[in-house]
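Asks: build me a model:
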Amino acid sequence: MSALRSVVVGTGSSLPARVVTNADLAERVDTSDDWIVQRTGIRQRHLADDGETTSVLGTRAARAALDDAGLAPEDIDLVICATSTPDHTFPSTATQIQAGLGMHRGAAFDLQAVCAGFVFAVTTADKFLVTGAARRALVVGAETFSRIVDWEDRTTCVLFGDGAGAIVLEARDGEAGSAGRGVLASSLRSDGRHRDKLYVDGGPGSTGTTGHLRMEGKEVFRFAVGSVADVIADAFARSGTTAEDLDWFVPHQANRRIIEASADKLGIPREKIVLTVDRHGNTSAASIPLALDVARKDGRIREGDLVMIEAIGGGFAWGAALIRW
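Replies: Predicted coordinates for the structure are as follows:
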C-alpha cells in the first residue's frame, strides 16, 4: 500500500561570518565563560553584521538547500519562512526570500511561533503537499535575534545568535506506515496564558516599537521540560513508533540542560541527541534546520533514519514531528 508523503530531499544553512565567544561577551556585560557554559552549554554564537537581514540569511540557506536537492527555484511552488525577526512588518520575509531566489510563481508566507516556528512550518507545508495543493516546498527558519535582545541584560543577551536553515520537502508516493519515507506525524500545542514568561515588550500594534526580548528563565525551563513530553508522545502514538525506534533526536537548541532533561524524561539515549547549541547558541526558529543540516552533512542522519524534531517557544507554543529521512 502506498501513501503520499512529504519527503526531505535537501538541506541547507547560513550563518553570519562574525563569531562572538563567551569571552567576547564577558568584555561587554558582567558574565563569564564558566557561568554561560554551566547554565546553557553555549560557548559561542554567530551575530549578523549590518546588511545581513533575516531574508538575506534565509535566502542563502534556501539556495543551499535547493543546490543540495539538485533543484532550481522554479521547481518550488511554496515557501514558508518561520521567523520572529522579519525584515519588515510587511511584506513577509518569505516573499523577500522568494524574490532573492528569482522565483516568480507559487505562494510565500511567514509563520510565527517563535522557537517552535520551524516545527509548525514543517507541519503546515506537509498539509499542502499531502493534499496535492503543492508539489515542492521550501521550509526556512531564519532569525536575527541579536536585533531584539537587550544587550544590557546579561541573563538573555548571552543566549541568542543569528542564522538560517532550510529544507526542501517534495510530495512523493511511497510506502505507507512508519517504514515509509517522509513526515510521519506531528503534534502541535499552544497556550497563550504564559505570555509574560517569554515575550518581546513591543510591537507595531502596541508600542509602535520593536521592543526587546524578556524572559523568566526558570519558568521557561520548568515548563519546557514538563510540556514537550506530551507532543512527543503524541507524535510517537500517531506514527506507531516509540523512543526505541528513534535514530536521532533534533530538538530546538535553546539550552543543553533543557535538551538533556527532556531526552532523559522520554527515555531517549543522549547519544542520539544532535547538539549544536554550543556553537550556534539559541537561534530560535533557525535552530532545528541548522542542526539538521549539520547532522546530515557530517553523515549522522542518513536515508531511512527516524528523526524527531521538537521545540517550544514564546506564547507558549510547542510541537514535535517525526520524519523518516
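Asks: from here on, just use CA atoms for contacts and neighbour counts.
Replies: OK.
Asks: wait, Met103 sits on Ala72?
Replies: No: using Cα atoms under 8 Å, Met103 makes no contact with Ala72, being 9.3 Å away.
Asks: which of those two has more neighbours?
Replies: Met103 (19 against 13; other Cα atoms under 10 Å).
Asks: can you tell me how far that one is from Leu25?
Replies: 40 Å (Cα to Cα, to the nearest Å).
Asks: longest helix of the chain?
Replies: helix 217-239 (DSSP state H).
Asks: give me the contacts around it.
Replies: For helix 217-239, the surrounding residues in contact (Cα atoms under 8 Å, 6 or more residues apart in numbering) are 177-178, 184-189, 197-198, 242-243, 258, 261-262, 265-266, 310-312, 318-322.
Asks: another for comparison:
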Amino acid sequence: MTTTDTSATVLDVAGYLPEKRVPAAYFAQYAQDDDLVDNVMFRAPAFRHHAADDETSADMMLSAARVLTERHGEDYFDEVDVVLTHSQLPEVPVRGCGGEVAHRLGLRPTTVLDVHNGGCAAFIHMIDLAGALLRANGGRRALLGLAQNSASQVFTQEQVRGKPQASIPGDGAAVAVVTIDDDRGSPVLGLTCHSYGQYSGDMTGVSDPQRKYWEAGPGQIHIGFTEAKITKVLARGNRMVPEAAIEVADAIGIAPADLDWFITNQPNRIFLRNWRDALELPESRHADTFDECGNLFAVGIPITLDTAVTDGRIHDGDVVMTAAFAHAGDFAGAAALRWGGRG
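Replies: Predicted coordinates:
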C-alpha cells in the first residue's frame, strides 16, 4: 500500500567510504575464464572502496554518525528513541550491531531493531519502520544506520576474486535521522513497500565444494549466479523499481518525468539506464555513485543522496524519488522526499 500521510521527515543523512580505494585492475589480474564474464550484470565500475580488515559494520556506521555530530553538534542524537541498523554481513550470525551502535553513541533508546531483510531497499524500509515506531510509541527521533561490508570480506577471497561478480560491490556506510511532525528537514511525501516472498529462494549462497555457510570446509561462500537466474533478476528488477517509483509519483500527484531527482540502488549500469528510461528521465537527473563506489547495496541510496546534496546538485524544494529492489526481487520500495536542507 502506498501512503501519502507518513508524517515522517528525514532530518539529515551522511555517508562514509573506507579509505582503501580499489581500482578495477585489482580484479582484472585475477580474472578467470567464466561463462558469465561478458554478462551485462558484471561490467565493472572504475573504483570501489574496501573496508579495513578490522573495520566492522558498527565502526563504519559510527564514522558516518560522526559526520552528523560534526555538522550539528555533539547533542544531535540526544533525542533518539529508536535505533535501526542494517548490515549486509553481520559479524555475528545471531545478532546485528544495533545495540553496539547505540551504546557507542551513548544512546538509551526504547527500541533497537536490526533490519536484515530489506536488502538494497533497506533505507526505504527503515524510513517506513522508523515513522511507524515513532508514531506508535510517541518517540522523537530515529537513527538509521546502514553498512555494506561484504566487498572486502567476501569478494576478495581467493576463490571468489576472479569471478565476474567480484569487481562490482564496494563497501561503505550511511546514517540518517528521521523524525515525525517536524518543520525542519525533508518531509516524506509518499512511500510504498512490497514483499514478493515467492522470489526469496532465488538468491543462494554457494561454494565449491558446496557447504552450509556455518560449516567448516574449503569452499569459499559467494552468491550463486547462473544465466537463468540472471535473466530472472534482470526482468524483475527492470520492472519492480519503476513500478514502485511510478506508484508513489502517482500517489503524490507528480508525473515521473517531472521529478527533480531519481536515486536508486545501483547494481550495474544496465539497471540504471533502464530505470531512468522507464521514468523518461535524463541521465542528469538520475544521480548515482557507481563508478566511484560500485554496488553499495542498501548504502547506495543514502550515500548518493548525501553526495548529491553535498556537491550542490540537489537544492531545497527539489522532489527526490528514491527506489530500489532487494536480493533476487523479494522486496521493493520507493519513497519521495521534498528536500528541505540539513535539519
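Asks: show me where the stretch 1-150 of structure 2 has helices.
Replies: Taking DSSP state H, counting those that start in this stretch as the test, the helices found in the stretch 1-150 of structure 2 are 24-28, 57-72, 98-104, 122-137.
Asks: onto which residues of structure 1 does stretch 241-255 of structure 2 map?
Replies: Aligned by TM-score structural alignment, stretch 241-255 of structure 2 falls on residues 228-242 of structure 1.
Asks: tell me the buried residues in the matching stretch?
Replies: Residues 228-236, 239, 241 are the ones in stretch 228-242 of structure 1 that count as buried (16 or more other Cα atoms under 10 Å).
Asks: which of the residues you listed lies closest to Arg18 of structure 1?
Replies: Val228 (32.5 Å; Cα to Cα).
Asks: and that closest one, how far from Thr89 of structure 1?
Replies: Distance from Val228 of structure 1 to Thr89 of structure 1, by Cα to Cα: 30 Å.
Asks: now Val140 of structure 1
Replies: 18 Å.
Asks: next step: the contacts of helix 217-239 of structure 1 restricted to strands.
Replies: Mapping the contacts of helix 217-239 of structure 1 onto strands (DSSP state E) picks out 184-189, 198, 310-312, 318-322.
Asks: ok, the residues you listed vs Trp248 of structure 1, which is closest?
Replies: Leu322 (10.1 Å).
Asks: how about the corresponding residue of structure 2 for the closest one, what does it touch?
Replies: Aligning on TM-score structural alignment places Leu322 of structure 1 opposite Ala336 in structure 2. Going by Cα under 8 Å, 6+ apart, Ala336 of structure 2 touches 188-191, 248-249, 319-322.
Asks: out of those residues, which comes closest to Pro45 of structure 2?
Replies: Thr322 (21.4 Å).
Asks: contacts only, for the closest one.
Replies: Neighbours of Thr322 of structure 2 in contact, by Cα under 8 Å, 6+ apart: 124, 245, 262-264, 301, 334-336.
Asks: please point out which of those structure 1 shares.
Replies: Retained contacts for the contacts of Thr322 of structure 2 in structure 1, judged by both residues aligned by TM-score structural alignment, their matches' Cα atoms under 8 Å, are 124, 262-264, 301, 334-336.
Asks: need those in JSON lines (columns: distance to Gln32 of structure 2).
Replies: Shown next, in JSON lines, are those (distance: Cα to Cα, whole Å):
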{"residue": "Ile124", "distance to Gln32 of structure 2": "36"}
{"residue": "Phe262", "distance to Gln32 of structure 2": "35"}
{"residue": "Ile263", "distance to Gln32 of structure 2": "33"}
{"residue": "Thr264", "distance to Gln32 of structure 2": "30"}
{"residue": "Ile301", "distance to Gln32 of structure 2": "31"}
{"residue": "Ala334", "distance to Gln32 of structure 2": "37"}
{"residue": "Ala335", "distance to Gln32 of structure 2": "40"}
{"residue": "Ala336", "distance to Gln32 of structure 2": "42"}
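Asks: can you tell me which two in the residues you listed are farthest apart?
Replies: Maximum distance among those (Cα to Cα): 13.6 Å, for Ile124 and Phe262.
Asks: now do the shared contacts for those two.
Replies: In contact with both Ile124 of structure 2 and Phe262: 322-323, using Cα under 8 Å, 6+ apart.
Asks: give me the aligned partner of Gln32 of structure 2 over in structure 1.
Replies: Match for Gln32 of structure 2 (TM-score structural alignment): Asp30.
Asks: go on, Cys97 of structure 2?
Replies: Alignment note (TM-score structural alignment): Cys97 of structure 2 maps to Thr93 of structure 1.
Asks: who touches Gly281 of structure 1 in this structure?
Replies: Contacts of Gly281 of structure 1 by Cα under 8 Å, 6+ apart are 42-46, 159-161, 253-254.
Asks: ok, for Arg161 of structure 2, nearest residue in space, not its chain neighbours?
Replies: Phe155 (5.3 Å; Cα to Cα, 6 or more residues apart in numbering).
Asks: hmm, that neighbour is touching Gly170, no?
Replies: No: at 9.4 Å, Phe155 of structure 2 does not count as touching Gly170 under the criterion of Cα under 8 Å.
Asks: who's more crowded, those two?
Replies: Set side by side, Phe155 of structure 2 and Gly170 show more neighbours around Gly170, with 31 against 24, by other Cα under 10 Å.
Asks: does that one touch Gln148 like I think?
Replies: Yes: judged on Cα under 8 Å, Gly170 of structure 2 makes contact with Gln148 at a distance of 7.4 Å.
Asks: common neighbours of those two, please.
Replies: By Cα under 8 Å, 6+ apart, the residues touching both Gly170 of structure 2 and Gln148 are Leu296.
Asks: in contact with the match of Cys97 of structure 2, which residues?
Replies: 54-55, 81, 86-87, 109-110.
Asks: farthest-separated two in the residues you listed?
Replies: Thr54 and Phe109 (14.0 Å).
Asks: neighbour-wise, which of those two wins?
Replies: Between Thr54 of structure 1 and Phe109, Thr54 has the larger neighbour count (other Cα under 10 Å), namely 28 against 17.
Asks: how about the nearest residue to Leu198 of structure 1, chain neighbours excluded?
Replies: Leu198 of structure 1's closest residue in space is Met215 (Cα to Cα, 6+ apart), at 4.4 Å.
Asks: from Arg195 of structure 1, how far out is the one you found?
Replies: 10 Å.
Asks: kindly report the same for Phe316 of structure 1.
Replies: 7 Å.
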